[in-house]
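Colleague: with the sequence up front, the predicted model follows.
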Amino acid sequence: MSNVDDNTMKQPTGPTAPPVADVENQTNPATTSTGFGVPAIVRRWKREDLIKRGSLALRGLALLFSLLAFIIMASNKHGDWKNFDRYEEFRYVLAIAILSTLYTAVQALRHVHELSTGKHLIQQRTSAMVDFFGDQIMAYLLISAASSAVPMTNRMREGADNIFTDALAAAISMAFLAFLSLGLSAMISGYKLSTQSYI
C-alpha cells in the first residue's frame, strides 16, 4: 500500500504557466474592493438619496397620523359627558396632536424644498440637529399623550362602548402611529447626524 502512495508522490510536476494578465481590464481588484473611486461615490449618493426620501416619507406619515388624531379628537363632541374637552387627558392629546401636525408639516415642507431645489434653508449640520432633537421631542410627547389617555378611555369603555369612546380610541391610535413614524424618523436623523463630516 505504501508503494502506491510513494509512486504518486514521486511523479514530477511540470512547469506551471504564469497567470494570464487581462489586457482589457487594467484595474487592480484590490483597489476596487476597498471602497474608493467612482463606484463608492455612486453608492454613497444612492444611499443618501434613499435616506432623504425615506425621511420625507416617514415625516409625511407622521403628518397624516397627527392630523387625523387632531381632527378626530377635535370633532369628538357628543353632548353632556361625551365632550372631549371635559377631560384633561384628551385635551392633552389634542394639544400634542396640533403641535405634532405643525412640526411635521414644517419639516416635510422643508424636506420637499431641499429635494426639489437642492438648496438648504439652514446649514446641514444645524438641520441634522434640529431634525434629530425635534423628532425625539415630538415622538416622546406623542407617546406621553397617547399613554395618558388610554386608562381613561378604557374606564369609559367598561361603562359604555359608544361612538364617543370609539372616536377616542381612534384618535389615540393615530397619535401612537404618529409616534412610531417620528420614532423611525428620529433613528434616520440620528444616523445622518452621526455620519456627517465636521470639516
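Modeller: Perfect, I can see it now. Residues are numbered from 1 along each chain as shown.

Colleague: every contact and neighbour count from this point should use C-alpha atoms.
Modeller: Fine.

Colleague: what number of residues lie near the nearest residue to residue 51 once chain neighbours are set aside?
Modeller: Excluding its sequence neighbours, the residue lying closest to residue 51 (CA to CA, 6 or more residues apart in numbering) is residue 188, at 7.2 Å. Residue 188 has 21 neighbours, counted by other CA atoms under 10 Å.

Colleague: next one: residue 144
Modeller: 17.

Colleague: does it count as helix, strand or coil?
Modeller: Here residue 144 is recorded as helix under DSSP: H, G, I helix; E, B strand; the rest coil.

Colleague: could you name the helices and strands sitting against the host helix or strand of residue 96?
Modeller: Here residue 96, judged by DSSP states H and E, is contained in helix 88-117. Counting contacts by 3 or more CA pairs under 8 Å, 6 or more residues apart in numbering; DSSP states H and E, helix 88-117 is packed against helix 38-74, helix 124-159, helix 163-194.

Colleague: about what we covered before: now the residue nearest to residue 51: how far from residue 197?
Modeller: Applying CA to CA, to the nearest Å, the value for residue 188 to residue 197 is 16 Å.

Colleague: wait, residue 192 sits on residue 126?
Modeller: No - using CA atoms under 8 Å, residue 192 is not in contact with residue 126; the gap is 11.6 Å.

Colleague: which one's more surrounded, these two?
Modeller: Using other CA under 10 Å, the more surrounded residue of residue 192 and residue 126 is residue 192, with 19 against 11.

Colleague: for the more buried one, which non-adjacent residue is closest in space?
Modeller: residue 128 (6.7 Å).

Colleague: then this one, side by side with the first:
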Amino acid sequence: MQQVEEQANIPRPPGRDVEGGGAGAMTPEGKERKVAAPGDSMKKWVFICRSCALVAAFLSFILMVFVSDFTQAEGFSYLFSMAVLTTVYMAVQVGFKGHELRTKKDVISPKVSVWIDYSGDQFLAYMLFSSASVGATTCNFIRSAGLEGPGFGVAAASVSMSFFAFFCLAFTSIFSAYRLFTVLSNS
C-alpha cells in the first residue's frame, strides 16, 4: 500500500501534461518517439480492404474470361462487367490512397475525396453484390439444368471471388461512410 502512495507522489517531467507522453513523447533512453495520428490506422485498414477487393475483383474477371462463351449467359456478362468496373475503380483508389499513405499528401482535396470514396464504394458494393447474386443464380440454373461444361467450375470460382470482393468493399464502404459523416459533423 505504501508503494502505491509513493508512486502517486512522483512529480511528472516538465512539459508533459498528458500521461503516457502524447505526440513526440520521450522514451526512457531520451529519444523522441513518433505517435501515429488517430486516423492513420483506419487509413491503413481501408487501404488493405481496398487492396483485397482489387485482387478479388481482378481474379473474378480473369476467371470469367477463361469460361468459354460466358457472353451467352446474361448473368455471367453482368458479373464480368461489374468485376472489370470494380477492378478499374479499385486500382485508381489503391493508387491514390497508397500515394497518400506514403507521402502524407492528399492527391485530391479531402472534402472532394470523402464524397468520391463514399459514393463510389456504396455504388460499387451494391453493383458487385447484385452481379455476384445474378452469377450465383446463373450457376444454379446451369447446374439444375444439367448443362455443366468444363468451364463451370471456373465460373463458380469467379462468382466466389466477386462475393469476396463485395465483402472487402462492404468494409471499405463502412469506413468511407464513417469518414464522410465525421467530416460533415465537423463542418
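Modeller: Received, thanks. Just so you know, these numbers come straight off a predicted model, no measurement behind them.

Colleague: what's the match for the residue nearest to residue 51 of the first structure in the second structure?
Modeller: Structural correspondence for residue 188 of the first structure with respect to the second structure (TM-score structural alignment): residue 175.

Colleague: before we move on, the earlier item: got the buried residues for the helix holding residue 96 of the first structure?
Modeller: In terms of neighbour count (16 or more other CA atoms under 10 Å), helix 88-117 of the first structure has its buried residues at 89-101, 103-105, 107-108, 110-111.

Colleague: quick one: it to the second structure mean distance?
Modeller: Taking mean CA distance after the TM-score superposition for the first structure, the mean distance separating helix 88-117 of the first structure from the aligned residues in the second structure is 0.5 Å.

Colleague: give me the angle between that helix and helix 38-74.
Modeller: 150 degrees (axes from the mean of the first three to the mean of the last three CA atoms, to 10 degrees).

Colleague: wait, residue 121 of the second structure sits on residue 172?
Modeller: Yes - using CA under 8 Å, residue 121 of the second structure makes contact with residue 172 at a distance of 6.9 Å.

Colleague: how about residue 77 of the second structure, what's its match in the first structure?
Modeller: So, by TM-score structural alignment, residue 77 of the second structure is matched to residue 91.

Colleague: measure its match to residue 110 of the first structure for me?
Modeller: 29 Å.

Colleague: now residue 129 of the second structure: closest residue in space that isn't a chain neighbour?
Modeller: Residue 129 of the second structure sits nearest to residue 166 (CA to CA, 6+ apart), 5.9 Å away.

Colleague: to which residue of the first structure is the one you found aligned?
Modeller: Residue pairing (TM-score structural alignment): residue 166 of the second structure is matched to residue 179 of the first structure.

Colleague: residue 61 is in contact with its match, correct?
Modeller: No - judged on CA under 8 Å, residue 179 of the first structure makes no contact with residue 61 at a distance of 10.1 Å.

Colleague: of the two, who's got more company?
Modeller: residue 179 (26 against 19).

Colleague: for that one, which residues are in contact?
Modeller: The neighbours of residue 179 of the first structure, taking CA atoms under 8 Å, 6 or more residues apart in numbering as the test, are 62, 138-140, 142-143.

Colleague: nearest to residue 68 of the first structure, of those residues?
Modeller: The shortest approach to residue 68 of the first structure among those belongs to residue 62, at 9.8 Å (CA to CA).

Colleague: what residue in the second structure is paired with the closest one?
Modeller: Alignment note (TM-score structural alignment): residue 62 of the first structure maps to residue 53 of the second structure.

Colleague: residue 115 of the second structure - nearest residue in space that isn't next to it in sequence?
Modeller: Leaving aside its sequence neighbours, residue 115 of the second structure sits nearest to residue 180 (CA to CA, 6+ apart; 6.9 Å).

Colleague: what's the neighbour count on that neighbour?
Modeller: Using other CA under 10 Å, the number of residues around residue 180 of the second structure comes to 20.

Colleague: equivalent analysis for the one 4 residues further on, please.
Modeller: The local packing of residue 184 of the second structure (other CA under 10 Å) involves 11 other residues.

Colleague: and the aligned residue in the first structure for residue 115 of the second structure, how many neighbours?
Modeller: Mapped onto the first structure by TM-score structural alignment, residue 115 of the second structure lines up with residue 129. Residue 129 of the first structure sits with 15 neighbouring residues when counted by other CA under 10 Å.
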